[in-house]
Structures are given as structure tokens and as C-alpha cells.
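Peer 1: how would this look folded up:
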Amino acid sequence: MTTRLVCTALLVGACRFACAEDSSLELPADTVTADARPKAGLELDRPVETGSRLGLSLRENPASVSIADRVQIERVGARNFLDIANSLPGVNASAPPGWGGYVAYRGFNGAQISQLFNGINLQYGAANRPVDAWIYDRVELIGGPSSFLHGSGSVGGTLNYVTRLASRDESSGEARISYGRFDTTQVAFGFNQALNEGAGPRHYARIDFSRDDSNGYIDRQERGASNLAFSLLSDLTPRLSHTLAIEYLEEKEDSPYWGAPTLNPKSGTLKIDRHDRFANYNVEDGRYEQRTRWLRSITDYQLGDVTSLRNTFYHYEGQRDYRNLEVYRYSADNTTIDRSGGYRQRHDQELNGNRVELLHQGELFGHRSDWVFGLDYSVNQQTNYPRSVSAVHDNVTPGAFDPGHFEDIAGMTEPREKGRSNEIETSAAFVENRQQLSERLALVTALRYDHIELDGTNHRSVGADDPARFERRWDVFTGRAGLVYQFTHDLTGYVQYSTSAEPPGGTLTGASFSQVRDYDLSTGRQVEIGSKLSFLDGRGTATLAAYRIVRKDFPVAGPQPNTTVQAGQQTSEGIELAASLWLTPKLLAEGNFAWVHAQYDEFNEVVSGVSISRKGKTPINIPDRVANLRLTYDVAPTWQLGADARYVSAVYADYANTIWVPSYTVYGAFVSHRLDDHTEVTLRGRNLTDEVYARFIHQSNTQYYLGEPRSFELALHSRF
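Peer 2: Next up, the predicted model:
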């Protein structure tokens, strides 16, 4: 009774907050209990929303589609959704300040990889800061262009972060508490509760909360974040269901780490002073903060036995604040460091939209034919308040310097004032079909039309490159066609062709007039062939995909921060392999490997006023190989051991490919013991060899964004 009252009170008090998207009628395939052990296989027969609105399983989809569900999240010890994404084939994700959730995949990065929250695209990379993993049910990935499903962009692929929602399962609860190196702590809990019984409408509520704090592995870098997710599922009639979902995030990071300066001379392999590995050259009171609210209202109505209707209203509000000194460069003799790049910024963003989908499962020409028809309308508004000073602030000696304060930076005490406001209005219509051509062969097609309107307002001084107002309009058609052939019950093969399109400037929410005035749509196309296989009587599963992506007329990062230049064409060709196998009844092996050859076919970089061709060069921050391997061994009914390894190859730090960051391999391990039927304790170690490695390289100032050193964590997890 107490839980029911608490859930009801939270619903009433939380309606001003906000949330993201998932299915209210389609429940997770598995219920995690205290007896849960790693599941065998890649779950090829599980439907994945990110790859299709038709409810296609991984096996039925003519694309490379992967999923990391709640069991895998806990198995890999993921602390945020980027940790989850990195467990998927070919993904290399990090979160350097100012870049949000940075992802490289299939030879592309940044805005070229769509990141969705419950199927909704915020259309701004800095909004994709990694949220703690506790409130997420799963992360889904589709490789290559998926504009036909999610709108403009996503030439390299799409990641979809799906939050937990109330379910019709029996009432349950769970809690977790952990402590690790650098005073890293988490306190989290979650409850799913049936609110009533008997005839008439039935209601189910779920609440999840986590609080995470850490002193950070970099000097003076401290972070705290709170996450709340609440949802109410109401079966109003046997045919009508409604889900209200609300989420709130608040994050604060003191003296954010902007990377370690690299030593001179900058040629070949970039190096840092390892004795100064944990130094923070930001000011004492540097700051990053964000507050986000999501709200979704999802209505499902079963019109008949084979026809259903879904309507999703969504609302998002986000505010992000930066206040930092961001650029650090060694003197020629590497004895002192110039600090520059004073930067103060605020983003106010609001997204409102509504999507309606009609699903019909019928027959055509004597064979099964499933259809989805839909409309999507949204308005995305963002206003920024920028202030930056590029001049050198001071010169400090590594190991002995006063970090100073933000207000000491010249020009940073001016009042906050608006810079630019952008409004993006998008109207879309889409259709998707799976037509069974024979008992074994199916044709899967999709077509989407987007009408995009950008209205920009410059609140500051007006010039030829910055008018007071500007408008641009684009009309975009994208699609997919794929064939899936079932050779046997356990083996399918597929081939597909898909396209993408996106406006210039990368992301329109932050685009300036100069970034969009002279450029038309960027376009992409992909050809992919692959197979999906179960073998050894279900003990093993595997997927294999080979692809070629061509992208034309697109922006790339310019030589100065927050600038872009235009490239003519890029080609990416690659292979992805994922597999899972029970080697013995107690030993599970899982792994994936991705190789990509990405190069510019048409791109001239201007260096000191001279145009130089970069044809054949690899884009910046793109690894050509990424691999993961995990072993899990059930030593006894109450004891479990695990080990893992992750490899990321070297990446280039300039368009000329003359400087690069070396490859790295990190190892981890865990031991878990069940204290009783409800509670387990886990000791986990990360980066056991204490590898010094860069997860990201800042292009404009060649600063390493170092990965976490060796650490250990002890966690207690209880389900009841």
C-alpha cells in the first residue's frame, strides 16, 4: 500500500518533468531475477525497434542490427549508456566535454551517427552526454543509413537508448549500492508495481532512481548526477492502452577535464608527459552542468485483429552550461604550458513533437504482407549564449601552478547575452513494408519524406556572414530495399540498399548562416550483405555483415574550434562479426570484431592559404579496427567469474595523416557471489594493466582525452 501511494504521489508531482520512447505493449523478452545467468546467443529472434517499425526480429531484418539488453548491461558492468554502446560491434564511444556523447562507427563520427532517446533524435551532439545506465532497459544499434526510419542524418548508423518502462509483470523491486576507486559511488533503486486488481482499467507504475558521485581520475574533476524515471501504464479497455513516461536528469561536473596537452614536436605518434598524467589545466571553478526533462505520452489502440494504431507525443527541455579554460599547449622546449580558450556558453533547447503510426498485418498476392504508415511532426528550438576568448590567458609550469579562477580570464565577466536562436520545423511521412515473396524469401522496403524548415535569428552584430534573420528549406526523400532469404531454420542471408540525406552544417540546431547558405543536402548510400546464424543446437549464434557506404557533399570539422569546411566525398568499406558460444555448459564466450577502411575521395584542405588534396586520407578519430571479447564462467551455483578485453586501433589526429594516437587494449575482470536467492555481491576491476591511452583526440589543439586508469569497484545488488 505504501509503495502504491508513493508511486501515485510521484505521478502527480512529476508531470512537469520529461522523458523518451519505447513500446507500451511490447514487453521485454526476459525478466531478470536473482537466478539470472548470461543468456546464450545474440537473441536473433528478438524484435528490435531501432531497425524497423514492423516488429522485425534481428533475423528478419535485412541489416546489421545489435542489442545490449539489461542482462548484458549488468554483465559488462556498464556505468552509463556509452559503456553499453562500446560493447556493440564496431562502436567507439567517449564523452569529452563539449562533444557530448562522441561516437565513431563505420568510418563516420559525430553528427553522422544518430543517437536517439527512445526513438527520438535531439539533433544536437552536445545533448548526448552519457546518462547513467540504471534507468536504461537496453541499447540498440543499426549499421549504415537509417534516415528512412529516423529522419535526416545517420549515414554511419543509429544508436537508440531505451529507458525502462512500467510493465504488466508481477510487482518487483531492486536496489544497488557500489563504491570504487576515486570515491566513485552509486545508490540506485527501482520498483515495478501493479496499482490495482480486478475488473475495469488496470494500472501499473514503475520508478527508477540513481545517484552517482565521483572525485574523478583527473585532479580536481568531481562529478555528481541524479537520474529519475517514472512511468504509468494504463490498460483502459481491452483494446486501449496508454503509457505516461517522465524522466529528469541533473548533472554537475566541477573543473571538467579537457584533455592532456601533447608534447613537441608534433609528428608521428603523439605523446604526453606520463608523469603529468592526471593533471587538470582547467581553472579551479570550471564547470559543466546540465538539466534535462523528458515527457512522453504513448497511446496504443487495437483497431482490429490485424490493425493497430500508436500515437506518441514527446516533449524535451534541456539546459547546458559551460564555463572553462579549454586549450593547453606546450612551449617549444616542453617546459611550460600556455593556457587559452576561455569559453562560457549556455544552451537552452526545447523539442516538441507528435508521431502517429498505423500498423497493418495482412496478405497480398497470397502471401503475408505487413505495413506501417506514419506521420511525424516536430519543432526543435535552441538558443545559445556564447562568449569566448582565444587569447593566451597565462603560462604555467607543469606540476607547480595555481589553476586560478574563471573570472580571472579577461572578457569572461561580461553579462550573459543571446547569440543565436535556431528553430527547426520538420514534417515527415513514412511507409514501411515486408512482403513475403515465398516461404523463404521476403522483401523489406521503406520510404520516408522529410520537409525541413530552418529559421535562424542572430541576436548580435549583423554582417554579410551573420544577417539578423535567415531561412532555409529542404525536401528529403530516403529509403531502403532489402531481401532476406531463409536458407534453413537456423541460417538467413540478406542484401540491402539504403540511403540517407541531411542538411549541411552537421546539426541545424547549432548551425550558423555561413554553414548553410551555400550548401545543399549531404547524401549517402549503402550496399550491405550479411548473414545470421544459430549453430551447435543453439549453443552458438553469429552475425556477419559486409558493407560499402558512399557519402557526398558534407561538412567536416575546420581548423578552428566550432568551424566546419566542406568535403566532396567519403567512402567507407568494412566487415563486422559478432558471435556468442557456450564452450561448455558453464563457460560462455562472447565477442565482436569490426574492420573498416574509410577514406576521403574528394576533399581539399586549406593550409596557410594553400589548397591541398586529402584524397585517400583517413578521417580524424576513426579507428580501422575495434574488437571486444568476454568470457563468463559459472564456477559454482553461487560463484561466477568473468574476464574481458577491448582493443581499439590507432587513430589519426590530422587530415594529412601525419600525426596519430596509438592503439590500445584494456583488460577487465570480475568475480560475483550470490549471498542468497535475492542478493549478489560483485568485485570488478577495470584497465587491469593500467594502460595509458587516449579515448579521443581534440583535432584543433591535439589534446589527449585520457581513458580511466586501473580501478576497482565493489557492488551489492538485491532483487526482491
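Peer 1: contacts, neighbours, all on C-alpha from now
Peer 2: OK.
Peer 1: I'd like the next helix or strand past whichever strand or helix holds residue 252.
Peer 2: Element membership of residue 252 [criterion: DSSP states H and E] is strand 240-254. Downstream of strand 240-254, the first helix or strand assigned by DSSP H and E is strand 260-261.
Peer 1: which residues are in contact with stretch 285-295?
Peer 2: If you take Cα atoms under 8 Å, 6 or more residues apart in numbering as the criterion, stretch 285-295 is touched by 15, 17-20, 244-256, 314-325, 405-406.
Peer 1: in it, what's buried?
Peer 2: Residues 285-295 are the ones in stretch 285-295 that count as buried (16 or more other Cα atoms under 10 Å).
Peer 1: could you single out the nearest of these to residue 431?
Peer 2: Nearest to residue 431 among these is residue 295, at 25.8 Å by Cα to Cα.
Peer 1: okay, angle between the host helix or strand of the closest one and strand 240-254 too, please.
Peer 2: Element membership of residue 295, judged by DSSP H and E, is strand 287-302. Strand 287-302 and strand 240-254 meet at an angle of 170 degrees, taking axes from the mean of the first three to the mean of the last three Cα atoms, to 10 degrees as the criterion.
Peer 1: chain center to strand 287-302: distance?
Peer 2: Here strand 287-302 is found 16 Å from its chain centre; the criterion is Cα atoms, centre = their mean, to the nearest Å.
Peer 1: now the other sequence, so there's something to compare against:
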Amino acid sequence: MSSQQIEERADFGVTGAVTRTVGLTVNGSPGNGGLSFSSRGFSGVNSVGVAEDGMMLGVASGTLTYPNDAWGYERIDVLRGPASIVYGSGTMGGTINAVRKQPSRERSTDLLVGAGGHGTARLGLGTTGAINETLSYRIDAYGQHTDGERDMGRASSQKLMTGLRWQPRADLKVDITADIADQKPERYFGTPVVDGRIVRSLRERNYNVIDSDIHYEDKRARAKAEWRASDALTLREEFYFFKADRHWRNSESHLFNPATGQVARDDYLEIGHALDQRGNRAAADWKLADHRLAIGWDVSEARYTQFSNSPYGTPTNHVDAWRPDRGYWSSPDPYLPRTGTRLRQNSLYVEDAWNLSAQWLLMAGVRRDWYAFDRRNLINGSTANTDLAGTSWRLGGTYRLDERRSLYAQVSQGHDPVSSLLALSATQTQFKLTRGRQAEIGWKQQLPDDRGELTLAVFDIRKQDIITRDPVRPAFSIQGGKQSSRGVELSAAYKVNAALRFDGNVAYVKAKYDELLDPNSGADRAGNRPRNVPATTANLWAHYRIGAWQTSLGLRHVGNRFASDANTSRLPAYAVADAVVRWDMSRASSLSLVVRNLSDRLFATNAQSDGQWYVAPGRSVELIGQLRF
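Peer 2: A predicted model of the protein is given here:
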């Protein structure tokens, strides 16, 4: 998805942008940092990876918080299915990669200003240009604020992305980037369900405590050198550093009691993350006759300290569902550093694309990852450690039928951790990486006269070694569960004439647990669909232009989902419409009216639990001005 498409649809957040693509839905919450997705039947930050410029960030206790805003990115790529050969472990369902805008010697500036209901305001600035004959720069700054439609709905985020490029000659360039992001998301952990449904009169209620807190701060720096040693060989070297500091202090469980009309407020959790990750990536691209080889080595080390008030001993309190007494944070348990972990990773990979003929392109690749994990309990001093390893590979081919049509097929293998690699518990250190394999076939078609394109994909993914209950020793968990999905995805774009064009997609996936005894209850979940995974999704956009005016209407459909692996509570399917009316006042300036959730639809995006769902915002209106010079 390009920055032009993101701008045209007014999708300012990464989650809003990528869930317009085929088969991808959001499972985000304040607890996982908001960057949790479902793709091809697999969901969560340990199965759908997030990267920036190809660099995966460490997942700490199921949490990712960057990149959050789409400003400053040239495009956002979505790679579906196992992507371990490119990104390592934790990508069974797919990977989202945000590709940032690069410094340019041609001076230009983009400015975005927006304001809307519920105290919403946003400001974006992007500028680039030459400093001297060898240096160029790029700066992207963005900030947004809203008071929100719910109680305690205030949220804000801001970031600064900076880049400096030194290019003393055509075959050599060095890029240095330094970024900082600060987020304070809405302190909302879902709405209680009443008789298995959302009640409209509770839509604006928030049951968190008044002095709750959610705060993420991410810092990153990177230095990358690229040398085109010859027409056949390009070498790359990259050093990077990433640091995240996060804090939560909230009541996270809010369940409705129909007998009393009250909400039981529980789970008074205070949690902190201190994470730093540093590493080096070396790579070479080599053209050898009809072969294009890519060879690389990655090495990194991440250190993570988790703070908390575990064992979370605050008793449950009850508040009126319609007029809740917000109350204040209270916990008898001290907030202390509880665990410290270290994860060292080494990876080697090689890929080959072979132009066998004018019609045939064959691809093959293999990657090996080694992980060394150490864990220390900072309260009692106990330790645990493990060494993990996984092999990923991919075999595929593309056959070009003619200049507009091609067929492809591929088989790939990848791996996921049983939990976040940086936060394995002492008992989880006995487990190995899970394994998954995908088979995929597809067809790509370009329409005549550049009228559009069509892509069809059919896939089958099978994953094994997921955690299940030991049938012989019910008190223990073992590896041995299995999960699978199979489905079809169709994407298309069609230009009717100079004024009217369409683009959209539809996906169907049949996802299930093939073998699983619930690790918590021991109940048999075989045949059940994983939580927060829809069977059907669809997106459609229509754009109509008359002169300087363009009207865009977007429709999004997400099928029903289950709130838990028990499949006892079902979130209804929903369809929601968005609209953008844009007036290009000149070549350099435009004004847009953006209406989200056009019909003020009441629906849940995902579930915290069977009795607590995340309710999407209602209708909102915003005016956006953009200027380029």
C-alpha cells in the first residue's frame, strides 16, 4: 500500500491502513500496544510480525508499540504466510513492513493540518532536500490529539523521524536515522457485554480508574552503508539500536452482573517494560549469470526488564454500569522489577532467484536462526535458560503466460515461538519453536490499456508443536497441539474511465485447531476456530473525480469472530462505511472532508474476553488541509 493510497483514504494510523488490505484484521488493545493483527487464520504479535525497513523489533510480553502512525512512510508492505526466511521467528500468519521515505536532493515539503469532533487535532510535517554536494536530509514530524467520545477518552501521540544521507559518489551511500515516538493511548480496555451483546447506552462508558496510565516511549537509531562494488555485487552493512520504555497502571477487567446491574471491576495491574535491542546486519546481493543471490547475516542482543505489582492482589469492586464511580488506583502489592531477560540471536540466510527462461523464474531460499535466552527472577534470584533454533526455507516458481498474465506456486516453512521470545517463563524454556508449513498457488493478471489488475491466491498452512495440556498428566502442559488454515484471497483494481475507478479485495479462511487441549482448563478445543479470527473479510473503495473534486467511498466487512478459543461467545459480523470528499484547490494544496463510520454503526473490533469487547468509535467528522511546496 503506497503513501498515495493511504493519503487518499485518510488512514493516518498503521492499523487503519493495513487492514484495508486483503485478509488482514486488527486485534489491537492497550495491552499489546495496538499492533496485533490476524492474517490467514493466525493472530497476535507472535504470529503476525511488524517491521520497519525490514528490521523486526523485539516483542516483549506480547507487546509492540512502533510504528504506530503512517506519516513518514513511502509504503507499507504486507507479506502473507510464513515469512521466517526474511524476518525470523514469529511470522506464521504474515509480516507488515513499513518502508520509510528517503532523503532526496530535490527540496520539497509536505504539511498536513487536521481538526474534527471530540477535540481531534493533527499536524504533520515532512521536508527533504540537499545540504551540500554530498549530504541530503529528511525530517518527518507528526502529532495528534483527541478527547475521544468515551469517558477518559483522551489520547495523544507524537513522533520525530530524522534521516541524513551521505553520498560522496554514485556507488556509495551512508544513511543515518534517529527517531523518537511518544504515545499516550486511550485508557480503555473494553466494554462489558450484556446478554451476549453490546448495549448502545454503554458505548461511551469507561470503567477504568481515574488515575490510570498508559504511556509508551520508543527511541531508535540506525546507521546503514551500501556499496555497489560492481554491476554484479552490492554490499550492505547496518548497525541499529532500539529502546522502549512502557508503563501501564489500570483496572483491566470489567464484567457486567445482570442480577445487580453493576460492573465488577478487577485486575488492578501495574506493569512496566524496559527494553533495549541492538544489532548488526550484513548482506550481499550478487548477480551471477541468470541468478540473483542474496546472502545475509544478522546478529542482535536484546535486554528486557519487566516491572509489575504481581501477584495483583487488589479485591474486586463494583460500580454502577451506567453511572460508574471511577475511583482510584489501589494495590497492596509493590511495583518492583520482577524479571530480567537477555536474548541473543544469530541468523544466516541465502536466497536465489533464477531466470531459467523468458517465461520461468525459480526461487529458493533457506535461513537458520539460533537464539540463546537467559532469564533471572529479580525477587528470589532463580535463573532459567534455553537455546532455541529453527530452520526456514522456501521453494517457488513463477510462469509468465504472456506480458499480462502469470501463474505462481510456492512451498515455505517457518516457525513461531510459544510465547514472546523476550519474556519466556521458567516453564516455557523447556519448549522448542513451533513449526509451520504453507503451500500457495496464485494467478496475477494485468488488464489491457492499464485499466487495472487482478490477483488470486489459494493457500494451506499447517502449524504444529503448539502448547496443549498433557492428557496423561493433566497438571502439565506439553507441545503437541496442531493448528491449520486454508483459504482464498482475491484483490482487484479497475479503472472504468477517467473519472471512476474501483479497488477492493475479499478473503475467506477456514481456520481451526486440529488438536488442542486447552492449557488452562484441559477442555478439548479440536475443531474450534481460534479467537478473534474472522472467516470472511472484504474491502471496497470507489473513487469518482470531476475536475478538482474527488469523492471516495470505502466499505469494510469483517465476518463474525469468537471471543475465546472455547467458541462460546460470538462477536457479530459488521460492515462499516467511510467517505472522503477532496477538493484540490491547486496543484500544491487540497482540502478534504473525512467521515468515518458513516452510518454510526455499533460494532466490536475484537474481544478482551467472552464478556468484554472492544467497541469501535462512532461516527466522526474531520477536516484535513494539505500543502506541498
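Peer 1: quantitatively, what TM-score do the chains reach?
Peer 2: Taking TM-score structural alignment, normalised by the length of the second structure as the basis, the two superposed chains have a TM-score of 0.95; 618 aligned residues with a Cα RMSD of 1.8 Å.
Peer 1: hang on, the earlier thing: now the buried residues of stretch 285-295 of the first structure as a markdown table including distance to residue 213 of the first structure?
Peer 2: Shown next, in a markdown table, are those (distance: Cα to Cα, whole Å):
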| residue | distance to residue 213 of the first structure |
| --- | --- |
| 285 | 18 |
| 286 | 17 |
| 287 | 15 |
| 288 | 15 |
| 289 | 14 |
| 290 | 15 |
| 291 | 16 |
| 292 | 18 |
| 293 | 20 |
| 294 | 22 |
| 295 | 26 |
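Peer 1: buried ones among the contacts of stretch 285-295 of the first structure?
Peer 2: Applying 16+ other Cα under 10 Å to the contacts of stretch 285-295 of the first structure, the neighbour count classes 17-20, 244-256, 314-325, 406 as buried.
Peer 1: which other helices and strands contact the strand holding residue 252 of the first structure?
Peer 2: Strand 240-254 of the first structure sits against strand 222-235, strand 287-302, with contacts defined as 3 or more Cα pairs under 8 Å, 6 or more residues apart in numbering; DSSP states H and E.
Peer 1: just the helices in the second structure please.
Peer 2: According to DSSP state H, the second structure carries its helices in the segments 3-9, 14-18, 84-87.
Peer 1: nearest to residue 614 of the second structure, out of those helices?
Peer 2: With respect to residue 614 of the second structure, and counting by Cα to Cα, the nearest of the helices of the second structure is helix 14-18 at 14.9 Å.
Peer 1: what's the mean deviation for that closest one versus the first structure?
Peer 2: In the superposition with the first structure, the average deviation recorded for helix 14-18 of the second structure is 0.8 Å (mean Cα distance after the TM-score superposition for the first structure).
Peer 1: between strand 222-235 and the strand holding residue 252 of the first structure, find me the angle.
Peer 2: What separates the directions of strand 240-254 of the first structure and strand 222-235 is an angle of 180 degrees, with the same axes, to 10 degrees.
Peer 1: which residues touch the alignment partner in the second structure of residue 680 of the first structure?
Peer 2: Using TM-score structural alignment, the equivalent of residue 680 of the first structure in the second structure is residue 590. Applying Cα under 8 Å, 6+ apart to residue 590 of the second structure gives the contacts 582-584, 625-627.
Peer 1: ok, back up a step: most neighbours per residue, which of the helices and strands packed on strand 240-254 of the first structure?
Peer 2: strand 222-235 (a mean of 23; mean count of other Cα atoms under 10 Å).
Peer 1: now it: which residue numbers in the second structure?
Peer 2: Against the second structure, strand 222-235 of the first structure falls on residues 154-167 (TM-score structural alignment).
Peer 1: so the longest strand that the second structure contains corresponds to what in the first structure?
Peer 2: Counting by DSSP state E, the longest strand found in the second structure is strand 262-288. With TM-score structural alignment applied, strand 262-288 of the second structure matches the range 336-362 in the first structure.
Peer 1: also stretch 599-606 of the second structure?
Peer 2: Per TM-score structural alignment, the counterpart of stretch 599-606 of the second structure in the first structure is residues 689-696.
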